[in-house]
Each structure stands twice: as structure tokens, then as C-alpha cells.
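Novice: got a predicted structure plus its sequence, pasted below:
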Amino acid sequence: MLSTLQQPPRSLSRIPLHLKPLRSFFTVASASASQDQSSPPSSQILTVRQALLSRQTTATQLAESYLSRLSLTEPHLHSFLHISDSLLRDAQLIDRKIERGEDVGLLAGVLVGVKDNICTADMPSTGGSRILENYKAPFDATAVRRVKEKDGILIGKTNLDEFGMGSTTEASSFQVTANPWDLSRVPGGSSGGSAAAVSARQCMVSLGSDTGGSVRQPASFCGVVGLKPTYGRVSRFGLMAYASSLDVIGCLGTSVADTGILLHVISGHDRFDATSSNREVPDFSSQFASINLVESKPLKGLKVGLIHETLEDGVDNGVKSAISGAATHLEELGCTVTEVSLPSFSLGLPAYYILASSESSSNLSRYDGARYGNQVFAEELNALYSDSRAKGFGPEVQMRILMGTYALSAGYYDAYYKRAQKVRTLIRKSFKDALDDNDILISPVAPSAAYKIGEKKNDPLAMYAGDIMTVSISLLLYA
């Protein structure tokens, strides 16, 4: 599912001057790229690659410019929990390969942010939680390994709601990330750090994770492109488990082209993940077309269904206006847009939170201070477990674990968890029926724009309701 609300203009005039993006390099480097009318539009990845191979710049110069930008922006945004110590060394290795005339990967010189619940061998991987503070994984997640194999450079680990449980990044145990467009507002969550970093041009692209909307919603709030792939398209090996049947590693970038290229790099079957798909990975970038080469009605014949339930009461007028404008634009491009009704759409929210909380209760049971997680001294085993969890887990995580444990407990399993699974099947069928008559379905990503920091922190039900647009899709995305 793709989030592509209006991308911020390069001037970013609505945010403070010190947060304006790096323009000098991309303005010069893209000049030669724009001469090739067949190249995909608005791709920082391809622009950087061309600039490196033509010796217009070096990977080291790029890395230094982004480090300089981080020193200016990070005190205001708090997008990152860790910055790579090997950033300049990694850039120098790429420069040496180019000097020797060796082939370099598709992501050569590209600065990539990685959400801190995705394991990296050379930086801490905390999941935004005190229980894993200072933990360093002994391996890279498969998605990270594939980025490195294509010569991508990890710039750092981005902030998140603890273990991915939240919609604002305020549930991080370490810091609160701000929205680059308005520092008084949230960037969304749980991949808020990844979205804010791309939006503020602190990195070129980033990896996030999406369980119920955690890539799509912050992408919307921060005005970048966010993609949740189909479940199984990308290996989950090395992703800290929240809800195993819903978790997906996703991509964020400043353009559809960059997001598609990053997805192509990290996709594919992985022997370390039994749920990863064996289906062939298409070259997504080959499907991109320059706007100079398309006809006036490039989407002629495409049937688009606008989900009626996503435009009812409770959705801000500004959001309704934006989605209406998008539908009109699709019609101008040749699409046939009609409203479709999904009567079971509203059932997705309670079903999702029962299932996700139940799975998190099971997955997080391993963090007891003995097997995994930081340990608190105690004289008795049960006290060690409870004290380690009480000190290590934040209030949002504790609440979701309790909710999930309750839903799975004897006497309540049938009433909650089993019923939620039946609703999941019902929602999947309703979407399938709608897609039998339409090629794609569209909806807003959230019922409102980004809200003020602290506005919903003490009202979890209101915060959960903000996920209503995205959770249903998470219940049915399978490869």
C-alpha cells in the first residue's frame, strides 16, 4: 500500500530555514540526468549513481555533507538514535572501487536510514526500548545485508515507538521526534524517525517497519512516499517481532522511483525466513516512465475504487478535499473512479488491535531479563522477570502485552482472539470482492493531518482510532 500525499517542495518554505534541504548538489547533478528523457523522474538514487560514475562528486563528499546537515538538524528533530561510526570509511571504500574501475551496486553512495527495530551488526539495535538499551545484534537483518551488498551506506538508526507500538513516535523510551514541517507536531509512527529523516533530507531513503500503518501514516504526516510491501515480499529476518502475521519491512523515500528501487533491492526469498515468498521479484524500476514519454491519458482504462467508508464523519474536511483532488487528478489521467462500499471496513480496527496485541504478548514474553533483555538484580526468579520487564518496558508496551494476554486467556480466547480471526477473513473477502470490479482501491492514509505533540498521548483510544484507514489493509496483505 502506497502513501503518496503531496511531496514537499525542495524549498520546504514552511519549515524553519535551518531545516531546508541540500539543494546545491542535486541541482547540479540532476542537470545532466534531466537530458535523458527516458530516465525515471525524481530519483535521488539514480542521480547520485550517475554523479559518482561521472566523477562529478564522491561518496565521501556526499557523506560529509549529510553529516554536516545532521549536526544542524538533529538537535531540532531527534530523528536518529544512533549515527554510524563507519559512515566515512564506508564512503571511502566506494570511492576506491570507482577509482579502480570496479562495478558498484545500484545504491552506491546512497545514504540509508534504518529503523532501530531492524538489526544491524555495527550499531546498537534497541527497538526504542530500555530493555534492549546498548544491545548490539551479532548479524545484519536480511534487508540491511542486501542494502550493503548494493553498496548502500547506513547513516544511522532511526527513532521509533517502542517495539513499533504507537502512532506518534512519542512512545520511544529515549526521545520524541518532531515533524520537519512543524516542530510542534508529531511525525507519525511508529516509523516516525525514518519518515522525518527522509523528509528533512537527513538521509536519501530509509527502511521502516509497518504492522498496522507504521510506514504509511508517518509518510503521510511528513509528506514523503511510504510503501508497505505485500507480506512475504521482503524477509523479516532481523526484524524485531511485534505481531508476526502483520509485520513487514517497508521503504520510505522522496519519490516513487526511489521507493521502488529500494524495494527491489531488499525483496526476494530468504532461507532464514520461512514466510518469505518464493515468487519472482520483478524489476520495479523497469516499469517507471518519464513524464515526457507518456500520453495525455496514460492511465486510460484503469478502474479505481474510492472506499466510501473512509470519507464519512470523523474525517477532517482537509483530508476529504485532498483525496477528492487526487481522485479528480486520476480521472484526468484516464482512470474511471467510482465509490465502493466495504461494510466490514470499520471492523478492521478492533480486530487488528486484538490480533496485534495477542501476538505481541507472545513475542515479547522472551524479554524477561534472563533469556533476552537487560536484567534487574533480584533474589527470586519471578521478581527478576517482573522487575526487569517493569523497568525495561514502557507503559504503551506494558498495556498492549496485558491486552493481548487477556485476549488469549482461558475463557476469553473464543470471545476475542478467535472472533477477531473470523473478522479478518470477512474483511479479506470484502476487499477481494471490491478488487474483482476495480484494479486498485484508494483511501486517505489517516483521518487527519499530523497533530500536536502531546495532543493524544493520554488518550490511547483516540490515537488507536487514527489507524482506522490502514489496519484493514494489514489484515489481508499476503504474497
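Specialist: Structure received.
Novice: CA atoms for contacts and neighbours, from now on please.
Specialist: Fine.
Novice: who are the contact partners of the nearest residue to Ser344 once chain neighbours are set aside?
Specialist: Nearest residue to Ser344, sequence neighbours excluded (C-alpha to C-alpha, 6 or more residues apart in numbering): Ile427, at 5.9 Å. Residues in contact with Ile427, defined by C-alpha atoms under 8 Å, 6 or more residues apart in numbering, are 344-345, 347-348, 472, 475-476.
Novice: how far away is Gly101 from Ala322?
Specialist: 48 Å (C-alpha to C-alpha, to the nearest Å).
Novice: so those two - more neighbours on which side?
Specialist: A direct count of neighbours by other C-alpha atoms under 10 Å for Gly101 and Ala322 places Ala322 higher, at 14 against 10.
Novice: tell me which element the more buried one falls in.
Specialist: In the assignment (DSSP states H and E), Ala322 maps to helix 317-332.
Novice: try Ala390
Specialist: Ala390 belongs to helix 381-392 when elements are defined using DSSP H and E.
Novice: how far does that helix sit from the chain's center?
Specialist: Here the centre of helix 381-392 is set off from its chain's centre by 31 Å, with C-alpha atoms, centre = their mean, to the nearest Å.
Novice: ok, structure two:
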Amino acid sequence: MTAPWWLTASGAARAFSRRLVSPVELVQALLDRIAALDPHLHGFVRVDAEAALAAARAAAEEIAAGRVRGPLHGVPVGIEDLIDIAGLPTTCASRLRLDHVASADAACVAKLRAAGAILLGKLTTHEFGLAGPDADGPFPSARNPWSPAHHAGGAGVGLAAGLFPLAVAADHAGGVRHPAAACGVVGLKPSAGLVSRRGVVPVSFTCGQVGPMARTVADVALLLDALAGHDPLDPGSVVPPRRNFAAMLGRGAAGLRIGFVRHFHERDLTADAATAAALEQVLRTLAQEGAEAREVTLPPLADFTVVGGVLTAGEAWAVHQPWLRARPGEYGRPARRFLMTGAFLGAGDYVAAQSRRRHLITAVEAVLREVDVLLCAALPEPAGASCDALMPFNVTGHPALTMPAGLSPSGMPVSVQFVGRYFEEATLLRAAGAWERAAGTDALHPSSA
């Protein structure tokens, strides 16, 4: 059998049903691996070992009795430390919140519990998910297992290192997709309103969403099935068309219309040679698999970056201004510097950004009427810090997924991004799954792990 730490969620479910491993054995193996590797990687800010083992024992009993709740029953999940788990601190990597203990589960966490998933603990993030890393923060920054010289969010780090098979994180300017891209795993920012944000510490009401992360496209689909749905207590939640997000994974790329946004990495950003070559390879491969590929043009990246920056800074300032005025010294320097930019924005700046956002949405929608999925850069270089190519779809709210596309000459993951129409995550996952099967990217693991 595959080493337990490299089991996918679907693989774990099969192993449970065949009694090859139990949820208790899997959780214990992961806890042992966390104890061995995480002191160097810092993917977790808190491991909730006792509660995880208790939940695993309960899941094992239910599964043995034939009371299987679904494909996530007994499967371990890591939760970013912007998301509430009842009884645990939600610190947001900030000294302001070290003693803030959540009184209730976030809506997404409640859904995971109902599905029988096992919560392993809270994962490292930049302060309030805004800016970092902060060398003087209350927790060490997470280290990319492909190269500890690089930082990444704890969700991406833990997935790449085999500390858990699934994770949930917030994406305000790439917070799901950036660590996924940097660490060679799969991260999906869903359509705006598809997954409830209730119980998630807010950063940007316009640009922020909650999304699934995993090592495979199929696992992302399984996790999204558990997370998606209308929440009447979240004013930003919508009633989406109900779909099985994994339903089209086996269809392959034949007949898909792929729009290639070449100017993102050739004109708006200058991607390194490995990234540019990977994008071309993905395009060629999908065309060989039967997709129709064409080049398309969106507004320049700078337009999205400026609008996203104004909206995120303005809305984050609205949330944080009472604390910034009363306790500015408790913020780390990167977060404080970003938040203070919001203090200098006026109502006119914000209104203008929202107006320009409507134009950007219209432009992207026009292109997506002609193609099914967009293919574009994720990061301009392996494990790079730039989120410029990720921000456009925070601004517009379209679903966007980053995933690996091979390794650079230096041995770091190279990533690409797929983007879909609103609430057509199934088609987006279909395209991503076709590339994953053709290239075998789900088999990439860092040698250090």
C-alpha cells in the first residue's frame, strides 16, 4: 500500500473500506510525521492531536458499523488559522489575537465535521492573511519543503510534505492558489459566494473567498462538494446550481475550448523560461487530448492589480481601523504597512475601483462566452512572491485553480492557472484533471519529504 502520508483522500476512503488502514492508524501516522518534520517546516501553529485521535476513533467505529457518512469520513484535514474551530484560538498569526478562542466552528468547518472529516489543527498564515513573512511575528513562517529558503502558506507546505491530504484556506489575493502553486499542489478559489465565509476572519468582502486544497484535482473536487452550498447567515453566500463537482473529471479535454492568456506572462509580467515553457506544454498537451486552443486577450494585469489593491486595502482598513488606532504596535510591520495604505484612500477611490471592477468583470465574461476555460500564468517564476496573475480573479470572482506543471531546472515546482465561468467549477476541474492525468503531476513530491 502507498505510504499513509501520501494517501489521497479518495485513496484513504478506499483503504478504510478494504480495512487496509483505519482512520486511527492514518491519523497517528500523520501525527508522527508532523512531529518529525514540522519543527523544521512550521506548517502548523497548533496541532490538535488529542481531538483528532478521538474523532478518528469515532470515525473508525462508524465506518466499521457501516455508517459511512461519505467520501471524507475519517479523512484528515488542515485548517488555515484565519478560520474558526470551536475551542481553539484563531490567531491569524497576530499578537492581537493570541488569546482569541473561537466559540463556534466556521460554517466550512461545521460542514467538514458533518462529513466526518478529522480536523488536525490550525495552519500557518501571514498575519491576517495580508502580507509577510514577518521575521518578528508570533510564529515562525512556514518553509517550502521543496526548498526551505522559500516561504509559503502552511496549507501548501503541509500538503506537499505529506502532513495531511486536504486543507482549507482563505484566498483574498491568492491565499489558496499561491501556496498551492509554490508547493506543487492543487488549490481552488471557488466562484464568489459558493462557499460560506461565516466564521472566517474578514480581510476583503469583495475579493475574499474560502477554498479547498489537495494534492490531486479529484480530491479538490471531493472537498469542494463538502464545502459548497448556500448559507443564509452569510450575506455574501449565493444559491448555486447544485452539481457533483467531480462528475466530469473522467471526460478528458476533448471538445473543451481553451483560451490562452499569453499576454499575462509575456507582456504584463516577464515569466522565467521554465514557466513560459510549462504553459506552452500544457496548451500543446490539451490540444493533443482533443481540446480546441486559441489565444485570447483580457485587460492588462495592472488594471486588475490596482483595482484589487484599492478594494482589499480599503476593506481591510474598515475592519482593522479600531485596532490600528488603539494597538498599532501589536501588528507586524508587513501587515501594518499594508493596512495603513487603506487609511489614505477616500470614498471616491473606493467607488472608482468598484466601478472599474464592473468593467473588468464584463471583459472577462465576454471572453468566457467564447471559450470554456482560460489558461494563464499563476506565478511568474517557481515559488515566486508575486500574486499579480492571481489577483484578477479575486477581483472578478471567477473560479480559478492553480496546479503543478512540472519542475524547473533548479528542482522547484512550476505552476499554471485555469479559470472558469461562474459556478462551472466542474468544467474547470475537468480541464485541470485532463492535464494532471496526461502529465502525472500528482506524483511529484519533494525529496526532502
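Specialist: That came through fine. Treat the numbers as computed from the prediction; the structure is a model and nothing was measured.
Novice: just to revisit the earlier point, the residue nearest to Ser344 of structure 1 -> structure 2?
Specialist: Using TM-score structural alignment as the criterion, the counterpart of Ile427 of structure 1 in structure 2 is Leu360.
Novice: which SS state does its match fall under?
Specialist: Three-state call for Leu360 of structure 2 (DSSP: H, G, I helix; E, B strand; the rest coil): helix.
Novice: and it, how far from Arg325 of structure 2?
Specialist: Counting by C-alpha to C-alpha, the gap from Leu360 of structure 2 to Arg325 of structure 2 is 34 Å.
Novice: about what we covered before: from the contacts of Ile427 of structure 1, which is closest to Ile118 of structure 1?
Specialist: Leu475 (21.7 Å; C-alpha to C-alpha).
Novice: that closest one maps to what in structure 2?
Specialist: Using TM-score structural alignment, Leu475 of structure 1 pairs with Val395 in structure 2.
Novice: can you tell me which residues contact that match?
Specialist: 206-207, 304, 307-308, 357, 361.
Novice: where's it, which helix or strand?
Specialist: Val395 of structure 2 belongs to helix 391-396, assigned by DSSP H and E.
Novice: tell me the counterpart residues of stretch 236-249 of structure 1 in structure 2, please.
Specialist: Against structure 2, stretch 236-249 of structure 1 falls on residues 197-210 (TM-score structural alignment).
Novice: the matching stretch: how far from the chain's middle?
Specialist: The chain centre lies 13 Å from the centre of stretch 197-210 of structure 2; the measure is C-alpha atoms, centre = their mean.
Novice: how about stretch 110-123 of structure 2?
Specialist: For stretch 110-123 of structure 2, the distance to the chain centre is 16 Å (C-alpha atoms, centre = their mean).
Novice: read off where that stretch ends up in structure 1.
Specialist: Using TM-score structural alignment, stretch 110-123 of structure 2 pairs with 145-158 in structure 1.
Novice: cool, and stretch 168-188 of structure 2?
Specialist: So stretch 168-188 of structure 2 sits over residues 207-227 in structure 1, by TM-score structural alignment.
Novice: the matching stretch spans what distance, first to last residue?
Specialist: End-to-end for stretch 207-227 of structure 1, by C-alpha to C-alpha: 10 Å.
Novice: show me where the stretch 101-250 of structure 1 has helices.
Specialist: Applying DSSP state H, counting those that start in this stretch to the stretch 101-250 of structure 1 gives helices spanning 142-149, 192-199, 216-222.
Novice: residues contacting the second one, please?
Specialist: In this structure, residues lying in contact with helix 192-199 of structure 1 by C-alpha under 8 Å, 6+ apart are 8, 77-80, 113-115, 158-161, 168-169, 177-180, 186-187, 203-208, 214-215, 218-219, 222-224, 252-254.
Novice: how far away from the center of its chain is it?
Specialist: Offset of helix 192-199 of structure 1 from its chain centre (C-alpha atoms, centre = their mean): 9 Å.
Novice: do the same with stretch 88-107 of structure 1
Specialist: Relative to the chain's own centre, stretch 88-107 of structure 1 is displaced by 28 Å; criterion: C-alpha atoms, centre = their mean.
Novice: same check, this time on stretch 140-148 of structure 2
Specialist: 17 Å.
Novice: in structure 1, which residue range corresponds to it?
Specialist: Under TM-score structural alignment, the match for stretch 140-148 of structure 2 is residues 175-183.
Novice: returning to that earlier point: so what secondary structure elements neighbour the next helix or strand after the helix holding Val395 of structure 2?
Specialist: Next helix or strand after helix 391-396 of structure 2 toward the C-terminus (DSSP H and E): strand 400-407. When contacts are defined as 3 or more C-alpha pairs under 8 Å, 6 or more residues apart in numbering; DSSP states H and E, strand 400-407 of structure 2 sits against helix 177-183, strand 186-189, helix 273-288, strand 413-420, helix 425-439.
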